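Student: can't give you the sequence, but here's the structure:
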């Protein structure tokens, strides 16, 4: 296996191409435009910058002497200086930065695996010499002059406007094609719009035989470009945008997740439209995707954490066929045409989609864009829902041990599972319980016993197809300390079951919950989640107003009751990673 040598040759060949011919004007132009957009985004948020970003600048100033002129100065300087940077100036710098290897340090990491050929120092030097003696041709930066689409959307209409929630100023539009749009205008950020969309169905509507093709459909389509653009053309087209958009197909639903600047809202909506109307099927991109996945799989079974994670997933989902580790054999089931067809099916009709937006939205302009790009998507009024496949979360008691790797380190997962009455009140209680457990586990396992660097108790709660929960306590430690630390964790749980919590810890939990909520109420991401999950779960968003009262009403006995309910020893399992014997 000469993959390392071939990879090094490929990289050095491209470096030589740059050294011999330099960059092109179009490459420089895209880089300058993209860089200026980055400065513009930071400038637009100058009065909404997170404290941690400012702290990083202070640290750089203290440690490295980096000046702090402020984003106003930096943006003005970028606007003044960037246009004057010429291709000749950039290419002149290449020879002083890139040599024939004399100022180059190469670090090679590789798996301990038979058949992997690791080049030694002499081999690396010979590769440098060989590449430097090779004749290369100049790179041609082909920039398409065609449009991303030739189609001109015929705008639809907003057939109904209503206030979805007056308490929090959340609006809902029903479009002429049946789609729903929900939006909340905020001023938390000056130049940020977050986006999410969903429709019920997902991979649950496909047989086990077609599951892998369905599960990987969005990867295949996302790699293929969009509209008239192949992947390379699309990447160049997007380079000057502050935008992110990802389609997805999960077990129960399909949809999108994305974000953009105010300036790029139209681009975002146009891309959404094209995923419905003009997704691409590109065989070259498909083959490249399969190669990337295959490469990532080659050493996965040699990675202890990957094997542990796969074992944990299998255990939690009762060894269900849809939650098995992905293998080379599975790769053969990702077919271009079937995956493309499944994507077209999942995104064939917007009538049962809900599109959610939060951020610096200008309603009048937003309305025009929605009618142009979302209401214009053809619809047959088709409505679907997911199918309950009976995939069971593992109940009862179980124990799995994984022996992999040589590092003297173990990873532990302690899993409690059960049915869950899914509503906002119960989710708030669950979060309060895990806050208390995290405090007590950290005090005991890290501070008192010095047995772990970190420990966490994390909840997972789902509504559909049936209400279920998991509580997962996880930590890493020395292998010889596994049993002692697990015993200590169980004692922490039992202590809460028996006595709840003292006044000091009760106050800590309340402060953490209230402070976290106070911060979340000023975050677009929080509100997007609230709107999306609220509509999915048919919950009133006004229930958010009850949060503070519920937190303040918590008592020690509540935690006794909650711990006894959710840390049920009858539905308790463990998965533990040990080094190989």
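Tutor: Yep, it's here. A quick note: this is a predicted structure, and the numbers were derived from the prediction, not measured.
Student: please make it C-alpha for all contacts and neighbour counts, starting now.
Tutor: Noted.
Student: what ranges do the strands span in the stretch 351-500 of the chain?
Tutor: 354-359, 398-403, 410-419, 455-462, 468-477 (DSSP state E, counting those that start in this stretch).
Student: the stretch 201-350 of the chain: helices as residue ranges?
Tutor: Per DSSP state H, counting those that start in this stretch, the stretch 201-350 of the chain carries helices over the ranges 208-215, 217-222, 231-238, 265-277, 283-298, 304-316, 328-331, 336-346.
Student: let's bring in a second one:
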């Protein structure tokens, strides 16, 4: 829709009509939500509301723009899947969520099944009823002017007061302990992830504890795995929170490292996690986490987007809308026990752990004569491009004569 324009105007006509203006709006949609994201300069407030109203009530589904987008997406996806790192994350997501189709990457061939009329039908259903929408507006505006636009452009949106029911798509992470190894790509770099999952209850207290935990965890990973052991190009831990259908946290630690040392380095990750769980870290890590989080808050609180997201947190968690303003006070209360208890709760490698290791391809795929077993008339492996024969590692495929 973003490339189709809106109403009677295609994308170019819309661009010309709004030249010199600073206002934009776009549709957002997920499995559990639909809505808008919009922004503008103070002088273009009405235009922002007009765009929201037009996208909501007079969307444009342009076939030419659709075909162009599909072609470009197919080419982009085809190229991206040739990248070993992209392939790795594609496999990782599938393993974490047990091949659930809603958690898998889109592949180029799937785009052939995308139908413009079906997209239009989905939009018409999801945006047919605005009676349960909640609009959060933050920024520099005149309140009387704002309310006039709200009544005109939002108050006139259709509403049917229909009752909707959450659909459970069975998106739940793995449980238990497992390991996956495979080969992909060439070179001297290995990608590896060690993942754990645990239940998570959304609250401001848990969010603060989570933020503090990953400040300390990443600092200790950097010191233990990257600086002391070397052999790793990247080591980074991060959490992913899901609220539906079963609230949980997925913790991922990614390594890009020397293939020969991947097992040693993954063991070091687990040793570091155990240090954090047992509270074996100095006080300065706690004070550093407090200071870092305070500084991040001080920067972000100046932005409209942070206020919008903070208010939305209050709405979704049924809390006071200004709950997020309590962060500074709560950051001051972070101590070693906060971090260790959070680690015990969410770094559950003893219960749920997935190791995924992608090694560069080796000459083991070649036959005893140093070839891949089957060649075309030019001596190229039947399942590889010429410059990727046998993964390109210590293997030469030559033209053979009969």
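Tutor: Sure thing, it's come through. The structure presented is a predicted model; accordingly, all values stated were derived computationally and were not measured.
Student: now residue 32 of the first structure: which helix or strand?
Tutor: In the assignment (DSSP states H and E), residue 32 of the first structure maps to helix 25-44.
Student: meant to ask about residue 72 of the first structure, not that
Tutor: Element membership of residue 72 of the first structure [criterion: DSSP H and E] is helix 71-81.
Student: show where that helix falls in the second structure, residue numbers please.
Tutor: Aligned by TM-score structural alignment, helix 71-81 of the first structure falls on no residue of the second structure.
Student: before we move on, what about stretch 37-45 of the first structure?
Tutor: Alignment note (TM-score structural alignment): stretch 37-45 of the first structure is unmatched in the second structure.
Student: kindly report the same for stretch 353-371 of the first structure.
Tutor: By TM-score structural alignment, stretch 353-371 of the first structure lines up with residues 133-151 in the second structure.
Student: and what of stretch 226-236 of the first structure?
Tutor: Against the second structure, stretch 226-236 of the first structure falls on residues 6-16 (TM-score structural alignment).
Student: contacts for that stretch?
Tutor: By Cα atoms under 8 Å, 6 or more residues apart in numbering, the surrounding residues in contact with stretch 6-16 of the second structure are 2-5, 54-55, 58-60, 62.
Student: generate CSV for the residues you listed, with distance to residue 191 of the second structure as supplementary columns.
Tutor: Output for the contacts of stretch 6-16 of the second structure, formatted as CSV (distance: Cα to Cα, whole Å):
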residue, distance to residue 191 of the second structure
2, 35
3, 36
4, 39
5, 41
54, 46
55, 42
58, 47
59, 43
60, 43
62, 41
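Student: what's the offset of stretch 535-554 of the first structure from the middle of its chain?
Tutor: In terms of Cα atoms, centre = their mean, to the nearest Å, the centre of stretch 535-554 of the first structure is found 26 Å from the chain centre.
Student: quick one: end-to-end distance for stretch 215-235 of the second structure.
Tutor: This stretch, stretch 215-235 of the second structure, spans 13 Å end to end (Cα to Cα, to the nearest Å).
Student: now the match of stretch 353-371 of the first structure: buried residues?
Tutor: Buried residues in stretch 133-151 of the second structure, counted by 16 or more other Cα atoms under 10 Å: residue 149.
Student: quick one: terminal-to-terminal distance for that stretch?
Tutor: End-to-end distance (Cα to Cα), stretch 133-151 of the second structure: 14 Å.
Student: cool, stretch 545-558 of the first structure as well?
Tutor: Start to finish, the residues bounding stretch 545-558 of the first structure are 21 Å apart (Cα to Cα).
Student: what does it rub up against?
Tutor: Identification of contacts with stretch 545-558 of the first structure by Cα under 8 Å, 6+ apart yields 425, 428, 499-503, 506, 510, 513-514.
Student: same deal with stretch 325-344 of the first structure?
Tutor: 212-214, 216-218, 220-221, 276, 279, 281, 283, 286, 290, 293-294, 297, 310, 314.
Student: list the helices and strands the helix holding residue 72 of the first structure packs on?
Tutor: Packing partners of helix 71-81 of the first structure (3 or more Cα pairs under 8 Å, 6 or more residues apart in numbering; DSSP states H and E): helix 25-44.
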